[in-house]
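Let's see this in three dimensions:
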Amino acid sequence: GGRGLCGANAQVVAVKAVRIHLVWFCPRNFVPPCYRMMKTRAGNADQTEEDAEGAKATKAALTSMPYQCQELILYGSVFADNLPDLERRLTGLCDPGSTEFHEHDLSFSLRTGTDPDVTIRLRRRFNVDSFNSHQWQFRYIGGPEPDQKCPVIVRKVIDSIAYSHLMMDFVKTLGLRMDYEYIAKGTVWTNGKMKVVISQIQKTEKAGYYDQSNLKRFSDSYLVEMSVCLPDSAEYTAV
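So this is what the prediction gives:
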C-alpha cells in the first residue's frame, strides 16, 4: 500500500496455507556467499581466505539487520472545510510531491489473559482488483511506552509483507481475532524521515461487502497522523 514500509531492510513473509518462509531484501551491492565461493574457485586460490572472511562478514551484517523499530506518532483531526488550507501548508513545508492511497485495514488482537492484548494490523490496497491480490502488509504494534521526555506516543512496531490467498485462515491459526476493519483513502507527505498521513475513514455496514452502497463515512473530519520511525536502540531528541 501507499503507507507500507518495504525498504532495503524490510522483512518479507510468503505464506502458503500455514507455511511461512522468511526472506530478507538484500542491499544492492550484496553478493551471495555461494557466488563468492564459486568465483573464488575459478580465480586465484590466494583469495580464498579473504573471500571467506568477506562472506562471513556479509552474513553477519545481513542477520543483524533491524526488523523492529520504535515509532513516534501523533494523531489529530481536521474538518473537511479546513482540509485545503492544511494541504497547502504541507505542500510548502514537506518534500516535493505526495502519494495518494486507498487501503483496506483490519485490526486483530491476540488475547493473552493477563498481559495487554497483542495487536496486529493487516493492510492491502483497496481497488477493483484488490480482492484478487493476495499481498498484505503485516504490522505488529506494541503498547505505548510512557516517557516524560517525549510528548508523543512511543511504541515498538514490526513491519513485514505477507502473500497468501488464505490469509483469513492463516490468522485464525495464529489465534488472532478481528476487532474491526475500515477503508482509508487519503494522501501521504514526507519531510525527511517524518511522514504525514491525511485520510478519510469509511466503514462497511455489512461485513465482507465493500461496494460503495455499503461503505459509509465515520464523519466529515479527516484523520491526521504524523510519525517517524527510528532504530529500536536509537535515542530521540526534541527538534
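
Every contact and neighbour count from this point should use C-alpha atoms.
Will do.

Name the nearest residue to Leu176, ignoring sequence neighbours.
Leaving aside its sequence neighbours, Leu176 sits nearest to Leu110 (Cα to Cα, 6 or more residues apart in numbering; 4.9 Å).

Surely the one you found and Arg177 touch.
Yes: taking contacts as Cα atoms under 8 Å, Leu110 lies within contact range of Arg177: 6.6 Å.

The residue nearest to Leu176: neighbour count?
When counting by other Cα atoms under 10 Å, one arrives at 15 neighbours for Leu110.

now swap in the one 4 residues further on and tell me
By the criterion of other Cα under 10 Å, Thr114 has 6 neighbours.

Name all residues that make contact with Lys206.
Lys206 is in contact with Asn214, counting by Cα atoms under 8 Å, 6 or more residues apart in numbering.

one more, for comparison:
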Amino acid sequence: MEGSSLAPSLKNIAPQQEYLLQGSILDAHRDTLLHRLRGLCDNAESSFEMFNDYEAVYTLRNSSTTQQNDPFLFRVRRALDHPDAADHIRYLGNAEIGLGDRRPTLVRACLDVACSKNVREFLTEMGFRMDHDYVARGVFFHKGRMKVMVYKIYKLIQPGITDAKNLEQLGNSHVVELSVVAPLGQEQIGEDMKNFADQLKPLVLLEKLDHKNL
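Predicted structure coming up:
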C-alpha cells in the first residue's frame, strides 16, 4: 500500500487540526520558565504534571519516482512511566503554509488514537520501517484547551532500548511546545495562542516552524 493512497483516506476520517508553536530554552533557564508557566496556566496550584515517553517514527516510502523524498509517517508513542497505558499512534499531515498564509501558528492535519501493544509489528508487516526513535522527558501544563510542554529529548544509543544507560541527551536546551488539537475552521485559536506566547517573551520565542524546511 502506497503512502499517496493512504493520505487521502486519513484526511477523510480525521477532521482535526493541530495548531502548533515551537521554540527552545537553555537548561539553565528552564526553572524560570516553569515558574512563569505555573503563574499563567490552569494547574498553577498543583505540582508539575510529568511525562516520560518513548516515541518511534515509522516511514513508508512511496514507490513513485516523483515522491521519493516525501515518505508517509506514523508516530508510535508509549508512556514509560505508565506501562499499563495504551500506546498511541499518530499521523501528522504536512504544514499548511503558503505564500499567502498569515496565520500566526503552524496548522496541520492530525489523527491520534490509542492502539494495542503490537502496533509496531503491525506497521512492519504493512511495509513501514522505523526511521528513528527517542525518549522525551518533561512537564506539561494546560491553559484552557492549550497544552504547553517543556521537555528534553534523549537519543537512544541502541534503537528500542529505553534503559537509562542507553540514553544520551541532545544538546543543552529544552524543547517548548504550545499546541491545540481542534476541529477544522477554528482560526481564532491561532490568535489566542499567539497572545499566550507573547507572555513568555523574552524567556522563549515560540514560532511556527515547518520541519520540512529544517
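
quick one: the strands in the second structure?
16-26, 49-60, 72-79, 87-92, 106-115, 129-143, 146-156, 167-169, 173-183 (DSSP state E).

about what we covered before: counterpart of the residue nearest to Leu176 of the first structure over in the second structure?
Under the alignment (TM-score structural alignment), Leu110 of the first structure maps onto Leu60 of the second structure.

Please apply the same query to Leu74 of the first structure.
Aligned partner of Leu74 of the first structure by TM-score structural alignment: Leu21.

Surely that match touches Leu106?
Yes: at 6.5 Å, Leu21 of the second structure counts as touching Leu106 under the criterion of Cα under 8 Å.

Aligned counterpart of Arg123 of the first structure in the second structure, please.
Aligned by TM-score structural alignment, Arg123 of the first structure pairs with Arg77 of the second structure.

Spit out the contact partners of the residue nearest in space to the middle of the second structure.
The residue lying closest to the centre of the second structure (Cα atoms, centre = their mean) is Glu177, at 8.0 Å. Glu177 of the second structure makes contact with 20-23, 147-150, 206 under the criterion Cα under 8 Å, 6+ apart.

What range does the longest helix along the first structure cover in the second structure?
If you go by DSSP state H, the first structure has its longest helix at helix 48-63. Helix 48-63 of the first structure corresponds to no residues in the second structure, going by TM-score structural alignment.

same check, this time on stretch 193-208 of the first structure
For stretch 193-208 of the first structure, the aligned range in the second structure is residues 145-160, judged by TM-score structural alignment.

Pull out the buried positions in that stretch.
Residues of stretch 145-160 of the second structure classed as buried by neighbour count (16 or more other Cα atoms under 10 Å): 146-156, 160.

Which single one of those residues is nearest to His88 of the second structure?
Among these, Gly160 lies closest to His88 of the second structure (Cα to Cα), at 16.2 Å.

Let me know whether that closest one touches His132 as I believe.
No: with contacts counted by Cα under 8 Å, Gly160 of the second structure stays clear of His132, the gap being 9.4 Å.

how close does the nearest residue to Tyr154 of the second structure once chain neighbours are set aside get to Asn52 of the second structure?
The shortest distance from Tyr154 of the second structure to any non-neighbouring residue, by Cα to Cα, 6+ apart, is to Gln169 (4.2 Å). According to Cα to Cα, to the nearest Å, Gln169 of the second structure and Asn52 of the second structure sit 13 Å apart.

What of Pro15 of the second structure?
With distances taken as Cα to Cα, Pro15 of the second structure is found 28 Å from Asn52 of the second structure.

What of Leu167 of the second structure?
Taken as Cα to Cα, the span from Leu167 of the second structure to Asn52 of the second structure is 13 Å.

Between the two, which contacts overlap?
Common neighbours of Leu167 of the second structure and Asn52 (Cα under 8 Å, 6+ apart) are Val135.

And for the residue lying closest to Gln200 of the first structure once chain neighbours are set aside, the neighbour number?
Of all residues not flanking Gln200 of the first structure in the chain, Tyr222 sits nearest, at 5.0 Å (Cα to Cα, 6+ apart). Tyr222 of the first structure: 21 surrounding residues under other Cα under 10 Å.
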